[in-house]
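Chemist: how would this look folded up:
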Amino acid sequence: MSFKTDIEIAREAKKKPIMEIGANLGIPSEHLLPYGHDKAKVSQEFINSLDTREDGKLILVTAINPTPAGEGKTTTTVGLGDGLNKIGKNAVICIREASLGPNFGMKGGAAGGGYAQVVPMEEMNLHFTGDFHAITSAHNLLSAMIDNHIYWGNALEIDARRVVWRRVMDMNDRALRDTVTSLGGVANGFPRQTGFDITVASEVMAILCLAKDLEDLQSRLGDIVVAYTRERTPIYCRDIKADGAMTVLLKDAMQPNLVQTLENNPAFVHGGPFANIAHGCNSVIATRTALKLGDYVVTEAGFGADLGAEKFMNIKCRKAGIAPSAVVLVATVRAMKMNGGVAKADLGAENVEAVQKGCPNLGRHIANIKSFGVPVVVGINHFHSDTEAEIAAVQAYVAEQGAEAIVCKHWAHGSAGTEELAKKVVEMADSGSANFAPLYPDDMPLFEKVETIAKRIYHADAVIADKSVRAQLKTWEEQGYGHFPICMAKTQYSFSTDPNLRGAPTGHSVPVREVRLSAGAGFIVVICGEIMTMPGLPRTPAAENIRIGDAGHVEGLF
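Modeler: This next block holds a predicted model:
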């Protein structure tokens, strides 16, 4: 059986002019800044005019821990948005922008798949409207200004050994994880050890995704702690006087991007922090704008619910003053079999026993989501190799957990494949049964917040951290950062910090390697296990198969 590739399907899309998509949402053309005919940014002036409108209902799409078998969270997000519109609801989709790192690495793009995609696919997965370039430039402008300040006399008395602001680029490049800069003599400054993170791990990315407007953006940028003096006094971005110029570089990037699905329904695609090394949600400004324009807003959180959904609830909802009315938890029969011990090469053969053995991973995510007080439904993202017996096994297991599992065939059939899920989501969201509450209060001590996530979400026995880590958290509490939420940087493949430990492990511990203060974003990053804030490319990167074809089209993107 042969199927069209995602890029082939996207290329055949019958797109409407973006001004028409905007008009259907009630956005006047003068408030849309077009980037070609099929994408546009929405003006801050128009967004400000929506303040008095009531919010629609927010639907979060999350997933089990990702496996090489693929789960299809973004595909389900798009399919559900289309399905809601198909059953007559005014629904808007909100997803993240794609990073070039995974596009050219292993994961691929972030526009959905099959007949549940956001278009234009090629542009979205490449340079799009330039937001990531703007974030990279703003971040590295600050890096340059820090070193420049030290070079020209260092009036702030920055201790060059305590510069904590690294550089970034939007590419997987392990060679840049640890570097030495300013070699070559006096003219090049003072040599020091530093390194690069990927752009999606930048605090500037997090700030852009949490800021409500340009004024808030500049204030948050100014709050970034970039270095310390010998006496451990913090030096802020505003001390370097970089916040104004950084805001100028980010002026257009702050405006949400409007595009459309294959079925011509509206989608905001804005911001792109990873969920394993950042907070994993699209921008607050895009989500809040969508909530003012749609009766239902479908958004996603990165990777599994232990990362993306946890951060969506504890960071994004807390900071933005929003709350989900329902959650869709995406799972696949194939992933259940992998969690049950089946090798990827053997996933095509029916194996009900392996499905049942792998379901505890799904069960733990269901219980975790319920602990936030939000109703959950499981969306089984259907693959053609799934058998009736395997699907029935998943549905029976989910029923035992007090939830419902609905088969979704949006990849093959678009909105026609998600009507049942859409009706269930409307039923849950309109029932008023959500009683959302974050996992921990603002005033809980920082290390206790880390322990709360580790024990209640990961089901770990303990958190292992050096005395220096605990002392650093105490220092930040004394400096007034104790109310910050926690952003865990952890492998996406397991509830534990061991990527090979599938299923629903217990009896494990969470080792904390490092903690970083994101004073502008307003959270503490806790780096666990072997997680890297600058990923590397795989042995055979996707880039090897990406090229311009004979017809002048991009080929190999997925």
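Chemist: CA only for contacts and neighbour counts going forward, please
Modeler: OK.
Chemist: Show me where the stretch 101-250 of the chain has its strands.
Modeler: 112-113, 116-119, 158-163, 167-169, 179-181, 192-194, 196-198, 225-229, 234-236 (DSSP state E, counting those that start in this stretch).
Chemist: closest to E353 out of the ones you listed?
Modeler: Closest approach to E353 among the strands of the stretch 101-250 of the chain (C-alpha to C-alpha): strand 112-113, 29.0 Å.
Chemist: One more, so I can put them side by side:
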Amino acid sequence: MATRKLHCVWPVPADIDIAQSVDAQPITSIAEAAGILLSELSPYGSTRAKVKLSVLKRLEGCPNGKYVVVAGMNPTPLGEGKSTTTIGLAQALGAHLHRRCFACIRQPSQGPTFGIKGGAAGGGYSQVIPMEDFNLHGTGDIHAITAANNLLAAALDTRIFHERTQDDAALYRRLTDELKTFTPIMQKRLDKLGIRKTDPKSLTEEERVCFARLDVDPGTISWRRVTDVNDRFLRDIEIGMGKAEKGISRRTGFDISVASEVMAILALVDDLADMRQRLGAIQVAKSKTGASVTAEDVGCAGAMAVLMKDAVEPTLMQTLEGTPVLVHAGPFGNIAHGNSSVVADRIALKLAGADGFVLTEAGFGADMGCEKFFNIKCRTSGLKPDAAVLVATVRALKYHGGVEPKDAAKENADALRAGLSNLVRHIQNIRKFGVPVVVALNRFSTDTEAELALVKELATQEGDAADVVVTDHWSKGGAGAVGLAQALIRVTETAPSNFQLLYPSNASLKEKIETVCREIYGAAGVEYLNDTEEKLADFEKMGYGDFPVCMAKTQYSFSHNPELRGAPTGFTVPIRDVRVNCGAKFVFPLLGDISTMPGLPTRPAYYNIDIDCETGRIVGLS
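Modeler: Have a look, this model is predicted:
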């Protein structure tokens, strides 16, 4: 692969200054070195390009590379550097050890970018570039998701409006006027109803009513509008208040775009046809007789697929050292399944070849993104991981041991030992899936040798980690992660993975929920609130019992309570609500108080971001 040599300086400059100091290689050069044909690229400027899914057909018989998931401990206010580690390790493998290596990461949401977290391009000398393009609009995939999601929301409310304001004859006439045969979209609705006719004039009166009226029960509508901004004032709103809507109003709300089922679908599909089918299967409500109402019934699944036709292709970018990165999809790890796309991983695995590596990052802590990587993403794709890299820091471990952020730089063996319970449980959890674990211990200048030694000792002895490696890739780029890369190569060659799922698909939905709560979170029990048990039983009767579960909970703790640090035990997990994502094909339990629309803090990141109007240079983005 065509790589470039970094010239690292100390103190390490701001992320954006480092990113803007490096001239990105033409994306065609990155593609050529990665084995992608120019005919398989759709460039967006000179530094980004969509990769056509036809590359998979060309490489169909090629062996896969080593498949490695990068996960982390429960995140803290201090930051652990998981994205930075993913990029630094990719640079070490590709630019320093000359292995074919691809990093597969998610497209960041603008919510966190302008909110409390900032961007997700990595940091220091381990970044994706151009970081401005990566952190902001990318190639527009999230905008496409927003448009497709909101088209469905508008179509549903419009259909309810027209059904309430027209009689049967007028409604059917306006739906089919001037049609000699039903459209393919309409034919799907007829097929569902068991009506085998193609001429609109041939339907009986009863068939016309069944076709034209979805008869939606407004109280069952589950589909919400989305926007890619943290906006707390859209969480609970009332729509239809204008005079033209004739009093047809209802309460609803907005979610953040990356929480949309459309995003989850994008991350799990195999190809365009699979995406089209899954979009049509989205359940938006029930009829007054209890029948499922889907996007296909509403009639806009085809239009949604048209909006998403380019979004189904991954985006090729590069690291600071010129190694390839595939950016695709961005579901949150706490309110969705938290992983980049299956198609990006498949493409990377074929391009990497038998001796190469694919690093795919899982969102938030390993109890969230990594558990869902195994139980949802790998279950769906059939791909089997060869190893896991688990990212930790000494100061984050001390935080989980009870130390406040302001004191985390001080040496404190007792707090470190207590906080190591968090790391050890994550290692043990990953080992339950039969996957070997290498711990990446990100070094900070305040870490002492005694602290680093203690982490190594307990992570290997109590957690059964295959290795623990101290890394410096933030300040040194790929050179600072060479030891980690060598350990990963050694582990994949000498400690083969025996990957297994945590629960079988034919287990009951309650068994799946309780298995995750017990085996991954360390819970003593589960409490089903409201009507959640009845809903789960209904899901099974409707044929969704073989779906995996995608738990929505806080990322800050193993438990549902963000205040419980370390590795808590003895708690009971409250299941507040359960939903089903029929297109993404998972059941979605909500644990405790979890919001699908984040808010902004008192001092959001946008206070730091501006543009130099003379040069067009972006400043303050992190």
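Chemist: coming back round to it: of the strands of the stretch 101-250 of structure 1, flag the one that's most buried.
Modeler: strand 116-119 (a mean of 30; mean count of other C-alpha atoms under 10 Å).
Chemist: And for F547 of structure 2, the neighbour number?
Modeler: Using other C-alpha atoms under 10 Å, F547 of structure 2 has 27 other residues around it.
Chemist: meant to ask about R334 of structure 1
Modeler: As a burial measure, R334 of structure 1 scores 31 neighbours (other C-alpha under 10 Å).
Chemist: same check, this time on S143 of structure 1
Modeler: By other C-alpha under 10 Å, 20 other residues sit near S143 of structure 1.
Chemist: what do you get for E457 of structure 2?
Modeler: Neighbours around E457 of structure 2, by other C-alpha under 10 Å: 14.
Chemist: Could you do the one 4 residues further on as well?
Modeler: Each residue near Q461 of structure 2 was counted by other C-alpha under 10 Å, and the total is 12.
Chemist: need the contact list for the counterpart of S509 of structure 1 in structure 2.
Modeler: Counting by TM-score structural alignment, S509 of structure 1 lines up with T572 in structure 2. Taking C-alpha atoms under 8 Å, 6 or more residues apart in numbering, we find T572 of structure 2 in contact with A523, A524, G525, V526, E527.
Chemist: nearest spatial neighbour of T572 of structure 2, skipping sequence neighbours?
Modeler: On the basis of C-alpha to C-alpha, 6 or more residues apart in numbering, the spatially nearest residue to T572 of structure 2 that is not a chain neighbour turns out to be G525, at 4.7 Å.
Chemist: Would you mind measuring from the equivalent of the one you found over in structure 1 to G308 of structure 1?
Modeler: Residue pairing (TM-score structural alignment): G525 of structure 2 is matched to A462 of structure 1. For A462 of structure 1, the distance to G308 of structure 1 equals 21 Å [C-alpha to C-alpha, to the nearest Å].
Chemist: same deal with N140 of structure 1?
Modeler: 27 Å.
Chemist: Those two - which one has more neighbours?
Modeler: Applying other C-alpha under 10 Å to N140 of structure 1 and G308 shows that G308 carries more neighbours, namely 27 against 18.
Chemist: Next one: the aligned residue in structure 2 for that one relative to D215 of structure 2, how far apart?
Modeler: By TM-score structural alignment, G308 of structure 1 lines up with G369 in structure 2. As judged by C-alpha to C-alpha, G369 of structure 2 and D215 of structure 2 stand 38 Å apart.
Chemist: what's the answer for L423 of structure 2, then?
Modeler: 52 Å.
Chemist: which of those two has more neighbours?
Modeler: L423 (30 against 18).
Chemist: What residue in structure 1 is paired with the more buried one?
Modeler: Aligning on TM-score structural alignment places L423 of structure 2 opposite L362 in structure 1.
Chemist: That match belongs to a helix, doesn't it?
Modeler: Yes - according to DSSP: H, G, I helix; E, B strand; the rest coil, L362 of structure 1 belongs to a helix.
Chemist: Okay, the residue nearest to it when sequence neighbours are not counted and K14 of structure 1: tell me how far apart.
Modeler: Nearest residue to L362 of structure 1, sequence neighbours excluded (C-alpha to C-alpha, 6+ apart): I64, at 5.9 Å. Applying C-alpha to C-alpha, the value for I64 of structure 1 to K14 of structure 1 is 33 Å.
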